[in-house]
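1. Sequence unavailable; structure follows:
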């Protein structure tokens, strides 16, 4: 281990020295907030005479004085490179109109690229972007990953802020940064790297849980491995995390720590898992710690791989889950599902069907009762048997009452306006009635709204128009307000423009507009619920007929666990 106190200029000022960020490290992650802190700190420093200290960086020596892997400090080094590119670009633009006392070609040679030696090589999947945007200073590169977006955005942000400053201030900033102190700790092998990185973590560095876990496992390999196997075991951990980080950069909906949490809920402590200490507790209780770590990280890699598969899947019930918004408790079931069901899409879709019913009930009821503790036993028992899973959910939900069949019917019969599942339910109802023989082609309504067929009481004091169940004063009686106005039988999907055009119109005008422009079947079928003897009257009896059709004839059956026939083709 070698401690080298130097400056930013001293760190970079070599024609051969370059730094590589290994792919098992995380990609560039700084956002505008961190960039502003960096720049504001630098601005403060030029007001005084003290040297600025950028902190320690940990380097593993690959070739002495030539090639180093960055173990810790990759975010700061990458930001330095981006800042130097932004500064050089802004000053080069100034040189076109004023005299700027700085040799930018030499600065680019020192900090960006010396001949063919690029001074910093980021993780492999970001190098094309980094070379184009930072090393070559191009602006037309189209980023393909979140970290590439951040690299390009960081350069743009620095340029935007630097162009606001006078040239003499830019030169002072450049000089201050070059003379900024930095300590490079050079380590000779993976064993020393694992030990030092774990010590760094214990000093409270702001790392993700995945980074903390990686360094912890590498350190445990250092502690428990036989001397002759230490380096190879540490290398094993770094190689698996290398594969995991390649996947992380492709994820769009979940963070690395999200997936880690869901994996540990699936396999470590169920939903009671909270933090890395829970993993440490299980590891320390194991007899063969080396094997336990290897098994854990291989399973973790599999979970990341399967979450990536999930993100790219378009199975029908998975798309439904996305429309409902997938709560966190679903992902551990998905992780275990992929493990036991493999690539069997029919079985996976049946798993998603079961989970769609679970989530629909959860969203519909919106109870304060603790659902997660009731799911823990079901999650622990799930090993790919979908029929057992279906029955476990059915029995547990009915035993718990809160999300059981009786409670579902109770909620569907009650006040449904503003329900979190209302639009989803009505779209599913629309799909079901179109499948009964009336098909109007591809239907898409942007920002759909909920129409009260019997309109809500006008807020401007006007009376309710004709054709509705009102008293002699054209007002709703309290029983209607309590039981009918906001029930499913009186609620319908409609486009915003259509909704605005009819408002508090008489029912005769409304039903005519529904018939003239039947964008949805549920609009066209309204007339079928009306008593033929009073075709322009939308009363409680008509609402009852429609309500029974939607609730008893459709919703109760659709979101019943008995609607799933495991092993039969999935219909949606």
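-> All right, it came through fine. Predicted model only: the values in this text are computed from it and were never measured. Numbers count the residues shown, from 1 in each chain.
2. rest of the way, CA atoms for contacts and neighbours
-> Noted.
3. can you pull out the strands in the stretch 51-200 of the chain?
-> 53-63, 67-72, 113-114, 117-118, 120-121, 181-187 (DSSP state E, counting those that start in this stretch).
4. Would you mind getting the angle between the first one and strand 181-187?
-> Using axes from the mean of the first three to the mean of the last three Cα atoms, to 10 degrees, the inter-axis angle of strand 53-63 relative to strand 181-187 is 30 degrees.
5. ok, residues contacting strand 53-63?
-> Residues from elsewhere that reach strand 53-63, judged by Cα atoms under 8 Å, 6 or more residues apart in numbering: 67-73, 180-190, 193, 197.
6. same deal with stretch 2-16?
-> Residues contacting stretch 2-16 (Cα under 8 Å, 6+ apart): 18, 65-66, 110-111, 114-115, 117, 119, 177-187.
7. Ok, stretch 134-147 next?
-> 27-29, 81-82, 85, 89, 112-113, 118, 126, 129, 132-133, 149, 152, 155, 249-250.
8. still on that earlier bit, just the buried residues out of the contacts of stretch 2-16, in ChimeraX syntax.
-> To isolate the buried members of these in ChimeraX, using 16 or more other Cα atoms under 10 Å:
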select :18,110,111,114,119,177,178,179,180,181,182,183,184,185,186,187
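9. winner for burial among the strands of the stretch 51-200 of the chain?
-> Comparing these by mean neighbour count (mean count of other Cα atoms under 10 Å), strand 120-121 comes out on top with a mean of 23.
10. Who are the packing partners of that strand?
-> Applying 3 or more Cα pairs under 8 Å, 6 or more residues apart in numbering; DSSP states H and E, one finds that strand 120-121 makes contact with strand 18-20.
11. ok, residues contacting the helix ranked longest in the chain?
-> Longest helix in the chain, counting residues (DSSP state H): helix 289-312. Outside helix 289-312, the residues that touch it by Cα under 8 Å, 6+ apart are 217, 221, 224-225, 237, 240-241, 243-244, 247-248, 250-253, 259-260, 263, 283, 286, 335, 338.
12. what's the angle between the helix or strand just after it and helix 289-312?
-> Per DSSP states H and E, the first helix or strand lying C-terminal to helix 289-312 is helix 316-324. Relative orientation of helix 316-324 versus helix 289-312 (the same axes, to 10 degrees): 80 degrees.
13. what about versus this one:
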């Protein structure tokens, strides 16, 4: 390893080819960051103008490059790719301006100046942009600076110079366009001066040979630019150490599918993965360190780790998409219709759990799916475990049991499930859910499932309405189940909310602000009744017409257009059968809803 000060102009002019490894994230500098860098470059000249004896410069941090195996002239950019790519765009825009001005038809333009501009354009192309030592068979040159495949197409279009073909959505195109405009608008510096001044853009160059531990060096740096996520660090750790050809293969064959499955949540997925493997979830701040320690302790090769991550990421995607396909070699005793029904019920449960917004259950569900894929539990037992989790979470929410212990609970459950997976063969039917209930059946506040009496009392008397996001989602979930669970004719409430086709929300039958009509209907104890019943389950329902109901009287809410009487929701049709809305009606409705809730979420008997 060699470290020394260098300047950006000399660094990019030595005839070396630089490659951005495929595992690096796409180019992502913002236009604001590019504008700041350009202003910093211009300021170097301004400082020198103010004091000709000053050594004005701009420091951009460190750049780490590693010699590619078997290629003495090629280097991988391990750290600093965002800054280097931006400087390449700067030189490309500068060269384009010089070329265009040298070919201008402006009769006033000085012929000697045009000649100098032509030479400047050629100089930038030959010294920085092109690699003539690697010409293709048709005589065209390679770029000296090679990006990842997802960025290279946009860069090629910019290099070709046909604006109509530019990829407008690419951040490369946006930043090139900005730099081109900034250079064109610069009045105090000539193009030649802008070129020369980049010799004062300084950085610390760290060169590694092909056998240096690039990841170790990478970890110790505190570079300027955009901070890497923990998922970025894990990706780099897994892929570094392979030669360039292997990196390309492993990235496209394994890591890219993992990232696609994670949908920009790679860090969260790694956290869930470690929760399964370790039985505990490290905090996001130390996720990468814990992942490294796990890999070392496991003794697995990095290829084996990639294969394992891919397998688990597919199940993570199932949870995110609320989709699950029964493995062809599992549950083979079921008919085609039975398999279809089972798969649909699993997917419906995943959708409901997603809407509950308790992501702590994810590691356990992933591991449950893995056990099913490995033919160690049946599909019906997987479904039973999902329904137990639904019951567990909604009963705790209704009863107001604090959620702070849930993270640790589901991590330990995931660890127990992993231990099952390390045994061989099918576990006895019912034992998986029995183990689940053994943990949830304790009286410990962090893991207990409220019994029927506690659940019933809370449904009757607790205030369930709140503006808090998770509680609001739980209440919608509760109302959706009360509407749909016992009916073959389903109202697509979750789907409508996800697609924003219908703004279903919780409606207070007796409104939050009492009108004169409501006070008259409730009588002399109106305020007491209002305070007692307002946010209880008995006074709540679902509607897509909340704003139209407003503070209208009960009779108006019942008979108006889109009112309770004409609502497609069975919850509202039941309300419409009442002539008045008083404590007597609310007590009757409460008992009916509680009886239904106990049928929908029975205390599991396993």
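-> Sure thing, it's come through. The model shown is predicted, which means the values in this text are computed figures rather than measured ones.
14. Drop anything exposed from the contacts of stretch 134-147 of the first structure.
-> Buried among those (16+ other Cα under 10 Å): 27-29, 81-82, 85, 89, 112-113, 118, 126, 129, 132-133, 149, 152, 155, 249.
15. Go through the contacts of stretch 134-147 of the first structure and flag which are in helices.
-> Cross-referencing the contacts of stretch 134-147 of the first structure against helices under DSSP H gives 81-82, 85, 89, 129, 149, 152, 155.
16. Closest to residue 344 of the first structure out of the residues you listed?
-> Minimum distance to residue 344 of the first structure across those is 35.1 Å, recorded for residue 149 (Cα to Cα).
17. Please report the distance of residue 237 of the second structure from residue 289 of the second structure.
-> According to Cα to Cα, to the nearest Å, residue 237 of the second structure and residue 289 of the second structure sit 10 Å apart.
18. Settle it for me: which of these two has more neighbours?
-> Neighbour count, other Cα atoms under 10 Å: between residue 237 of the second structure and residue 289, residue 237 has more, with 20 against 14.
19. The first structure: which residue goes with residue 412 of the second structure?
-> The alignment partner of residue 412 of the second structure in the first structure, by TM-score structural alignment, is residue 377.
20. pretty sure that match is in a strand, no?
-> No - assigned with DSSP: H, G, I helix; E, B strand; the rest coil, residue 377 of the first structure falls outside any strand and is helix.
21. can you tell me which residues contact the counterpart of residue 428 of the first structure in the second structure?
-> Using TM-score structural alignment, the partner of residue 428 of the first structure in the second structure is residue 481. Residue 481 of the second structure makes contact with residue 600, according to Cα under 8 Å, 6+ apart.
22. what helix or strand is residue 481 of the second structure on?
-> Going by DSSP H and E, residue 481 of the second structure is part of helix 469-484.
23. Now the element after that helix, going C-ward?
-> According to DSSP H and E, the helix or strand after helix 469-484 of the second structure is helix 493-499.
24. Please list all residues in contact with residue 374 of the second structure.
-> With Cα under 8 Å, 6+ apart, residue 374 of the second structure has these contacts: residue 421.
25. contact partners of the helix or strand that contains residue 47 of the second structure?
-> Using DSSP H and E, residue 47 of the second structure falls within helix 31-50. Residues outside helix 31-50 of the second structure that contact it (Cα under 8 Å, 6+ apart): 54-58, 86, 174-175, 178-179, 182, 189, 194, 197-198, 200-201.
26. contacting residues around residue 389 of the first structure?
-> Contact analysis of residue 389 of the first structure by Cα under 8 Å, 6+ apart lists 378, 382.
27. Repeat that for residue 375 of the first structure.
-> Neighbours of residue 375 of the first structure in contact, by Cα under 8 Å, 6+ apart: none.
28. Over to residue 517 of the second structure?
-> residue 553.
29. Any figure for the gap between it and residue 580 of the second structure?
-> 12 Å.
30. Please apply the same query to residue 178 of the second structure.
-> Applying Cα to Cα to residue 178 of the second structure and residue 580 of the second structure gives a distance of 67 Å.
31. Give me the more crowded residue out of the two.
-> Shown here are residue 178 of the second structure and residue 580; by other Cα under 10 Å, residue 178 has more neighbours (20 against 17).
32. got a list of what that one touches?
-> 31, 34-35.
33. Kindly indicate which of these lies nearest residue 355 of the second structure.
-> Among the contacts of residue 178 of the second structure, and counting by Cα to Cα, the member closest to residue 355 of the second structure is residue 31, at 36.6 Å.
34. what comes into contact with stretch 484-501 of the first structure?
-> 412-417, 423, 426-427, 445-456, 522-523, 540, 543-548, 550-551.
35. so where does the equivalent of residue 599 of the second structure over in the first structure fall, helix or strand?
-> Mapped onto the first structure by TM-score structural alignment, residue 599 of the second structure lines up with residue 557. Here residue 557 of the first structure sits within helix 556-558, counting by DSSP H and E.
36. mean deviation of that helix from the second structure?
-> Compared with the second structure after the fit, helix 556-558 of the first structure shows a mean deviation of 3.1 Å (mean Cα distance after the TM-score superposition for the first structure).
37. Give me the buried positions along that helix.
-> Counting neighbours by 16+ other Cα under 10 Å, helix 556-558 of the first structure gives 556, 558 as buried.
38. how far does that helix sit from the chain's center?
-> 31 Å (Cα atoms, centre = their mean, to the nearest Å).
39. same deal with stretch 361-370 of the second structure?
-> Chain-centre distance of stretch 361-370 of the second structure: 19 Å, with Cα atoms, centre = their mean.
40. What residues of that stretch count as buried?
-> Of the residues in stretch 361-370 of the second structure, 361-370 count as buried by neighbour count, 16+ other Cα under 10 Å.
41. same deal with stretch 81-94 of the first structure?
-> 81-92.
42. just stretch 513-524 of the first structure next, same as before
-> Within stretch 513-524 of the first structure, the residues that count as buried by 16+ other Cα under 10 Å are 513-515, 519-524.
43. tell me, how many neighbours does residue 437 of the first structure end up with?
-> 8.
44. actually residue 8 of the second structure, not the one I wrote
-> 21.
45. next one: residue 172 of the first structure
-> For residue 172 of the first structure, using other Cα under 10 Å, the count is 16.
46. again, but for residue 87 of the second structure
-> Neighbour count of residue 87 of the second structure, defined by other Cα under 10 Å: 21.
47. Many thanks, have a good one.
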